[in-house]
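> all I have is the shape, not the residue letters:
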């Protein structure tokens, strides 16, 4: 599992480290750098599956701002822990040559020792090293790192895409437009198990009396699928069936997040920007419960960004060690990452109110300005 992501001169960042736990919360104002962190994960996810151009094209925004304006290179480093107490590290340095991006330098370390180096390349050293002679220890590290980075999912559910028929497919797309197709691709036993869990959580949503959530294949060939839910209303308990076209954006986003948690390979990292976008505050506890419970059951780490004070308050003080604040240095303008528990004034801040209240009033960022200003 990924334990650390280190950024150097990446987009708005100078130097920063994100610590990743089973559930990690990234907070901060607009333009503080939260999405730039997710972009780094997106790039690392892409580079192990292709070349640098395709990987950069998948990153949000213009590549003109990929390297911090104060430098001529950007460095990303990721640490991956294993159940055998091994630590694998992959570091990649990006630069420009003739107006094009290239990989200037790459290293692969095992327990702090360099096992592979590569310079001036267009693909990941993890892929390159497969073609070279290497020992079994490095081979095992390469396979583990490849699997870990491939299983990063940056989920951005788009309800408008979930409302139509979707092809039957085994892996959830990042826009979640194929939720119905993923559910319909499962074995009958596994599909029922997942749909029962979806129903269990969806039935607790405040605006609908949902009795069942499910997907079915459609058409003669059964190559497409649609998402449905059965609702019970009134004393008679009469059932009304609606398809995804009649479901709210919030309900569809909620079902997409649950489906990701339930179908991603074990050991994945699920990252969601503005996880509660479109959610009513009353859903915060339910969303948090799903992220914690299902993530733990399936050994999936979850990283989310949020602005929602209701979600922050739902976390409670026991989650303070897992909250990271993205903020800008008042002198240099560079983005920084600070663990909430490392803020010296935190006890005094918490005496003034909950984390959600402090975030709403901007008191956390102000306390950091006084330190870095």
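Sure thing, it's come through. This is a predicted model, so every value here is computed, not measured. Residues are numbered from 1 along each chain as shown.

> rest of the way, CA atoms for contacts and neighbours
OK.

> now the helices: where do they sit in the stretch 51-200 of the chain?
Taking DSSP state H, counting those that start in this stretch to define them, one finds helices in the stretch 51-200 of the chain at 52-57, 125-128, 136-150, 159-162, 179-184, 188-202.

> tabulate the ones you listed (TSV), appending mean neighbour count and distance to residue 317.
Shown next, in TSV, are the helices of the stretch 51-200 of the chain (neighbours: other CA atoms under 10 Å; distance: least, CA to CA, whole Å):
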stretch	mean neighbour count	distance to residue 317
helix 52-57	17	38
helix 125-128	20	40
helix 136-150	17	30
helix 159-162	20	33
helix 179-184	28	34
helix 188-202	16	25
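
> for residue 111, find the nearest of these.
helix 136-150 (10.7 Å; CA to CA).

> list the residues that contact the residue nearest to the spatial centre of the chain.
For the chain, residue 271 is the residue whose C-alpha lies nearest the centre (CA atoms, centre = their mean; 0.5 Å). Contact analysis of residue 271 by CA atoms under 8 Å, 6 or more residues apart in numbering lists 38, 152-155, 302-304.

> and which of those residues is nearest to residue 252?
residue 155 (13.1 Å).

> check contacts around that closest one.
173-176, 257, 270-273 are the contacts of residue 155 under CA under 8 Å, 6+ apart.

> the structure to be compared is supplied as follows:
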């Protein structure tokens, strides 16, 4: 089965600092806002959904017990809002047949860990409405109602589940595969899960990239610790992509670079090397943090889904949602246009989307007017301290502010020039951290 689908919306119903908030995702989404506004919490919501889509038990997935990527930020216990034992999340996925599929889930973390509510809804490939929902958990397990046709009030089937993992991740096996074979609900569930499994949160850790690594470990990991092997793999299997990576590296370096290559140890492990010509070489162990971080990000952007270590689900061609926080870290502001070029090239690729956070005025100024639809502003309300998310063009005062200059200039200026006849920019100023 071959499907391509992408996440178009994340619902932060009750999660950390969010209540009934929505994070819309464009091909390129740029999340901005002050420190502690909730940007990382929003990304954590997407990360939690992605981990649950693996089909592992909730505690194992969120506390990182079964994988080498570690726990979600704050772990399972950090997901509910303060004072609550329950968190709720949801998402919408655009399917290849044009009808969105939606998943909503509520998880209780105390006194025991259990999915207390799960709903899969939307339309199947044949156009029929679908609805899978859970009833209140019963002793020793959870009851799941499968309603094949959402316009019928009565449930079609009823089965039992332990409630320790997403039921829709178990739909392709056992009893459910028999009762659902008349329709396309299993296909819709797999398409939705594949989109979530394709979320790749890249968090490069430069000091981990300075060691020899096995050459066969060629799919970039989330920490980018195997960067040398990943770059070596690109050089072998995709010469054109490797040439793009070399060209990008030359654009950020202040000294001439002839080649990017790897050197091998006696144990056949590899390390990345920059060849500067005339006998000058710089191995990964001597490269700056900024160069290593840039190479990791550029590698993921240039190679797409076939170059990174994402979950290998039933889909032959999983989509990729690449998430990178503080994209500009370690780079001079003059490199903003290069970063934006790489971002645009990545999202032009089939079924690839990118979600980044940034504090860089230079990068914000490099965004075009068309890019602004994907700029999401995160801030905290002064009263309850809840985080909220707003599309930049929908903020009051946006049009007048953009008439004064580029977005990065507006942020860097410190305040907007106001004239009596113009609209009040105070809300816009506050959200952008101005004044």
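Arrived safely. Model, not experiment: these values are computed from the prediction.

> care to give me the TM-score?
Overlay of the two chains. TM-score (TM-score structural alignment, normalised by the length of the first structure): 0.89; 362 aligned residues with a CA RMSD of 2.4 Å.

> let's have the contacts of residue 155 of the first structure in JSON lines, adding distance to residue 285 of the first structure.
Formatted as JSON lines, these follow (distance: CA to CA, whole Å):
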{"residue": "173", "distance to residue 285 of the first structure": "26"}
{"residue": "174", "distance to residue 285 of the first structure": "24"}
{"residue": "175", "distance to residue 285 of the first structure": "24"}
{"residue": "176", "distance to residue 285 of the first structure": "22"}
{"residue": "257", "distance to residue 285 of the first structure": "15"}
{"residue": "270", "distance to residue 285 of the first structure": "19"}
{"residue": "271", "distance to residue 285 of the first structure": "19"}
{"residue": "272", "distance to residue 285 of the first structure": "17"}
{"residue": "273", "distance to residue 285 of the first structure": "18"}
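
> tell me which two of those sit farthest apart.
Across the contacts of residue 155 of the first structure, the two lying at the largest distance from each other (CA to CA) are 173 and 273, at 15.2 Å.

> which residues of the stretch 101-250 of the first structure fall in strands?
113-121, 152-155, 166-167, 210-218, 224-233, 238-243 (DSSP state E, counting those that start in this stretch).

> circling back: I'd like the distance between the residue nearest to the centre of the first structure and residue 264 of the first structure.
12 Å (CA to CA, to the nearest Å).

> residue 90 of the first structure too?
For residue 90 of the first structure, the distance to residue 264 of the first structure - CA to CA - is 23 Å.

> residue 19 of the first structure too?
Taken as CA to CA, the span from residue 19 of the first structure to residue 264 of the first structure is 22 Å.

> now swap in residue 56 of the first structure and tell me
For residue 56 of the first structure relative to residue 264 of the first structure (CA to CA), the value is 24 Å.

> still on that earlier bit, in a markdown table: the contacts of residue 271 of the first structure, plus distance to residue 146 of the first structure.
Compiled in a markdown table, these are given as follows (distance: CA to CA, whole Å):
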| residue | distance to residue 146 of the first structure |
| --- | --- |
| 38 | 18 |
| 152 | 10 |
| 153 | 14 |
| 154 | 16 |
| 155 | 19 |
| 302 | 19 |
| 303 | 20 |
| 304 | 23 |
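
> what's near enough to touch the aligned partner of residue 408 of the second structure in the first structure?
Here residue 408 of the second structure is matched to residue 356 in the first structure, going by TM-score structural alignment. By CA under 8 Å, 6+ apart, the contact list for residue 356 of the first structure reads 308-313.

> so residue 356 of the first structure belongs to a helix, correct?
Yes: read with DSSP: H, G, I helix; E, B strand; the rest coil, residue 356 of the first structure is one of the residues of a helix.

> how much space between the residue nearest to it when sequence neighbours are not counted and residue 346 of the first structure?
With CA to CA, 6 or more residues apart in numbering as the criterion, residue 356 of the first structure has its nearest non-adjacent residue at 3.8 Å, and that residue is residue 309. Separation of residue 309 of the first structure from residue 346 of the first structure (CA to CA) stands at 17 Å.
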